[in-house]
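Everything below, folded, please.
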Amino acid sequence: MESARPPPMLTSDEARALHIANGDIKRPGHLIALSATFFGIAATCVGLRLYARIALRRRVNVDDGFIVLALLFLVGSLVTYIQEENWGMGYHASTLTPNEIIHFFHAFWAMLWCYCGCLACVKLSLLFQYRKIFGNRASRFRIVANVLIIVIGLSGLWTVLSGVFICWPISYLWTRQGDGKCMQTWPLFIGNAVLNIITDLIVFLSPIPLLSRLHLPLRQKIILMAIFLTGFFVIIISCIRLGIFVRTNGATDFSWEQITLGSWSFVECAVAIVCASVPALKPLVVHIFPKLASTFASRTVDFEASGESHNKLKKINTDVETGPNGSVGLFAQGGEEEHKWLDHTERLKSVQGRVQIVTAVDTDVDKK
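Sure thing, here's the model as predicted:
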């Protein structure tokens, strides 16, 4: 139950002491500890991802750049939460001094666009990763991925800019002096939260039809789908956060409510980074545990570009030649000839003139 507003003659420190005595203060230190823990997990996953790409694959792609940018936004979020704690987060707004309110909203403003920027970069990273894995140049999925990149990019730009320019002039958010205007904050926050959930669903579900058509044993197919569907943890967190927004719609005790909203917002960003990095850790897992290679493998693989018969490589019965950096060139038999370079870490074996690709997913294929 929310405590009564302190008597107006009490100083800010005295009012806070009264709240503490009543046991109704939220502990901001818990948020900082929680945020630091999840940041450590996310940073570790990104570090392992970069090691797998640089040390094992010897290449860095656009999706890696976006995930690093997302991690930088997460660093910004952590800094803003620390600043919010310093300036009254977890205390009732009625106990804050005018100076504390100004500095609190400085940090809150920065948190808005750091949060939105982080999630937008995670989604773009996933889409570029999908396009690299599944998007042969003539495939329909490549077109779909390009459209989604534009849509997600524009929606992410909107959420970031709506956070930056939530008030005009920007300083009106914390000064409330002079002529200025602000958007209706709660409808904006709820609308952006709904938009975020919708785009999450689109991004995380988009590769599932392709995975279901892979020529893999059922067990391996289920494992791969489970890896890609880890993103539903993010959607669950987003729904919880949306529920908090709906519950607190119109609340004026901003510094009190921010401790809960801040916790879920930071966890959502950190978990999103982790989920986006899990598929990219496959080379590292196989490198450390070679026996697990078969988990990610297929016996014989068809590379299919949806609806394009001349882009199919059916049970390759062809010559093999060495390409740059120890890669292997495969020439398809029949139809229009195709040439693909597979990374030198891919495992190939020849059985009676047939080349079988053991590692089928995340091969980083580049067409020549």
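
use CA for all of it now, contacts and neighbours both
Fine.

Now do the same contact list for the residue nearest to Ser139 when sequence neighbours are not counted.
Nearest residue to Ser139 in three dimensions, chain neighbours excluded: Ala305, at 4.6 Å (C-alpha to C-alpha, 6 or more residues apart in numbering). Residues near Ala305 by C-alpha atoms under 8 Å, 6 or more residues apart in numbering: 135-136, 138-140, 311-312.

Relative to the whole chain's centre, how far out is the host helix or strand of Ile235?
Take DSSP states H and E as the rule and Ile235 turns out to sit in helix 232-247. Offset of helix 232-247 from its chain centre (C-alpha atoms, centre = their mean, to the nearest Å): 15 Å.

List the buried residues for it?
Neighbour counts over helix 232-247 (16 or more other C-alpha atoms under 10 Å) mark 232, 234-235, 237-242, 244-245 as buried.

Show me the contact partners of it.
186, 189-190, 193-194, 196-197, 200-201, 204, 261, 264-265, 267-268, 271-272.

what's downstream of it, the next helix or strand?
By DSSP H and E, the next helix or strand past helix 232-247 is helix 254-277.

downstream neighbour of that next one in the secondary structure list?
Moving toward the C-terminus from helix 254-277, the next helix or strand (DSSP H and E) is helix 282-288.

rewinding a little: among the contacts of Ala305, which ones are buried?
Buried subset of the contacts of Ala305 (neighbour count, 16+ other C-alpha under 10 Å): 135-136, 139-140, 311-312.

how near is Pro6 to Asn22?
Taking C-alpha to C-alpha, to the nearest Å as the measure, Pro6 falls 11 Å from Asn22.

ignore the last one, Val144
From Val144 over to Asn22 (counting by C-alpha to C-alpha), the distance is 56 Å.

To compare against the first, here's the next sequence to fold:
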Amino acid sequence: MSWITPEYLSQSRDYAPTVAIIFVCVFTTLVVLVRCYARIFSTKRFGLDDVLAVSSNVLYIAFVFLCVILIKEGSGRHIEYIQYVLTPDQVNLTEINDFAAHIIYTTALFVCRMSGLSFYHHLCDRHQRLLTVIKCAAVFLICAYLPQLFLLIFHCLPVTGLWPYAWQAESADFTCITWGAVYSVNSGLSLVCDVILFAIPVTMIRLLQVSLSRKIKLSFVLLPGVAVIIISIVRLYLVIVGQWADDGSWPYGPMLAIESAEIGGTLIALSVPALKPLFGSIFAKFTGTFHGSVKQSGTFNSTSRRTDGLPSSGNGRSFGSRGNIYENYGDLPAGWRGDTLQHERKTTDSSTDTRVGSGVGERVGFKKMDSNEDLLEDRELSHQGSASDFRVQVQKEFKFESNAIPLRPL
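Below is the predicted model:
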């Protein structure tokens, strides 16, 4: 025991985890606040997913508060510091705070994941197979949360908030599962939940009828959850180290920072798509998509169209000379989903019949605009012939199929 010197006992790395925990919490809270602003003032829709996200953020703040207290109490110092420097009452207090913090942590993650499922449900509520997957995922998350919660509550019998070390007098009064066993099981379940949650947008992107390059771009918005999975793996590693290492308390501070990052990362990953109404033009550059002026009740593939599969002429006006109309084309690929398309029609004679298939020359300009009416992309097709021929021509130009996955606006 001669190696336990005052210098050794005074060693601390509390500062870095504390700063990291607070920084991630503040940044996450700002993202959630911006999300709420976007939903309330831009899309005029504050749904169940937003309510759950806000609830999760409140729990997250409570967890961060307890994390800072635990670090200040010395929970992240050397195990000898906890055993020989802290008083028995102080050790008991750290154990109770750890118990409360991880019940909040587990609940915050569960609520956050349910928020994500609610968002995915809204996004693809007309695709039955995806809805079935989302419902099954919800059942799994609930079934995973309950044993996580019960393992924490009933880690000792009789039930207590303490988690006594072998050298504590209280250890004789309780029969307990080891800290590492409980946290390893919970961390493993948490990792599986993260994989299931963020596998759903992978499936959604795979089903979209768009080019590979656009799928890759879209993944930058919908798939930041990959980082959360990596964080979850790191947490599992730190839990294992903390239980079976000789100095088990030394990794505790970094583990709290990783747990904070896991909640914050999940909230941010699930909030990024909701920011699109505020940063539409930026999103369009990364994803090749823009949600545009979609009706409140519309979907990404919603439309008012003619029975021949082409856009209706809207107001019924004829265009003997050059003119512009705005209308939705419902079967465009996800890159153009729900956007307002500008059609430029120009006749070659004095005929007032400008219907497709009438034999009148026609140029149709497909334009994608951002929220500032700046042009992001345009394409122009020239046509003379039947409506079915034009439909095939449009499908070839945009490389899509008419049964593309129906999605709602973000």
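
The helix holding Ile235 of the first structure: average distance to aligned residues in the second structure?
Aligned to the second structure and superposed, helix 232-247 of the first structure gives a mean residue distance of 1.3 Å (mean C-alpha distance after the TM-score superposition for the first structure).

in the second structure, what residues pair with that helix?
Under TM-score structural alignment, the counterpart of helix 232-247 of the first structure in the second structure spans residues 226-241.

Just want to know which of Val144 and Asn22 of the first structure has more residues nearby.
Val144 (14 against 10; other C-alpha atoms under 10 Å).

Translate that one into the numbering of the second structure.
Looks like Val144 of the first structure aligns to Val133 there (TM-score structural alignment).

for the residue nearest to its match when sequence neighbours are not counted, helix, strand, or coil?
Leaving aside its chain neighbours, Val133 of the second structure sits nearest to Ile200 (8.0 Å; criterion: C-alpha to C-alpha, 6+ apart). Following DSSP: H, G, I helix; E, B strand; the rest coil, Ile200 of the second structure is assigned to helix.

Which residues are in contact with Ile200 of the second structure?
By C-alpha under 8 Å, 6+ apart, the neighbours of Ile200 of the second structure are 120, 133-134.

Tell me the spacing between Thr132 of the second structure and Leu66 of the second structure.
To Leu66 of the second structure, Thr132 of the second structure is 38 Å away according to C-alpha to C-alpha.

Surely Arg355 of the second structure forms part of a helix?
No - under three-state DSSP, Arg355 of the second structure sits outside any helix and is assigned coil.

Just send the contacts of Ile200 of the second structure back as JSON lines, with distance to Leu275 of the second structure and secondary structure too.
Converted to JSON lines, those look like this (distance: C-alpha to C-alpha, whole Å; DSSP: H, G, I helix; E, B strand; the rest coil):
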{"residue": "Tyr120", "distance to Leu275 of the second structure": "15", "secondary structure": "helix"}
{"residue": "Val133", "distance to Leu275 of the second structure": "25", "secondary structure": "helix"}
{"residue": "Ile134", "distance to Leu275 of the second structure": "22", "secondary structure": "helix"}
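
Closest one of these to Leu218 of the second structure?
Closest approach to Leu218 of the second structure among these (C-alpha to C-alpha): Tyr120, at 15.1 Å.

how about that closest one, what's its match in the first structure?
Under the alignment (TM-score structural alignment), Tyr120 of the second structure maps onto Tyr130.

ditto for Arg391 of the second structure
Under the alignment by TM-score structural alignment, Arg391 of the second structure pairs with no residue in the first structure.

pretty sure Arg391 of the second structure contacts Tyr329?
No - judged on C-alpha atoms under 8 Å, Arg391 of the second structure makes no contact with Tyr329 at a distance of 11.0 Å.

Of those two, which one has the most company?
Remark: of Arg391 of the second structure and Tyr329, Tyr329 carries more neighbours, 23 against 15, as counted by other C-alpha under 10 Å.

can you count the residues close to the nearest residue to that one once chain neighbours are set aside?
The spatially closest residue to Tyr329 of the second structure, leaving aside those adjacent along the chain, is Pro311, at 5.6 Å (C-alpha to C-alpha, 6+ apart). Other residues within reach of Pro311 of the second structure, judged by other C-alpha under 10 Å, total 17.

State the distance from the counterpart of Pro311 of the second structure in the first structure to Val361 of the first structure.
Here Pro311 of the second structure is matched to Asn317 in the first structure, going by TM-score structural alignment. In this view, Asn317 of the first structure and Val361 of the first structure are 20 Å apart by C-alpha to C-alpha.

now Gly180 of the first structure
54 Å.

of these two, who's got more company?
Applying other C-alpha under 10 Å to Gly180 of the first structure and Val361 shows that Val361 carries more neighbours, namely 18 against 14.

part of a helix, is the more buried one?
No - counting by three-state DSSP, Val361 of the first structure is located in no helix; its state is coil.

pretty sure it contacts Lys132?
No - assessed by C-alpha under 8 Å, Val361 of the first structure is found out of contact with Lys132, at 10.6 Å.

Tell me which residue of the second structure matches up with Gly76 of the first structure.
Per TM-score structural alignment, Gly76 of the first structure is aligned with Ala62.

elements contacting the host helix or strand of its match?
Using DSSP H and E, Ala62 of the second structure sits in helix 48-72. Counting contacts by 3 or more C-alpha pairs under 8 Å, 6 or more residues apart in numbering; DSSP states H and E, helix 48-72 of the second structure is packed against helix 15-37, helix 88-123, helix 252-271.
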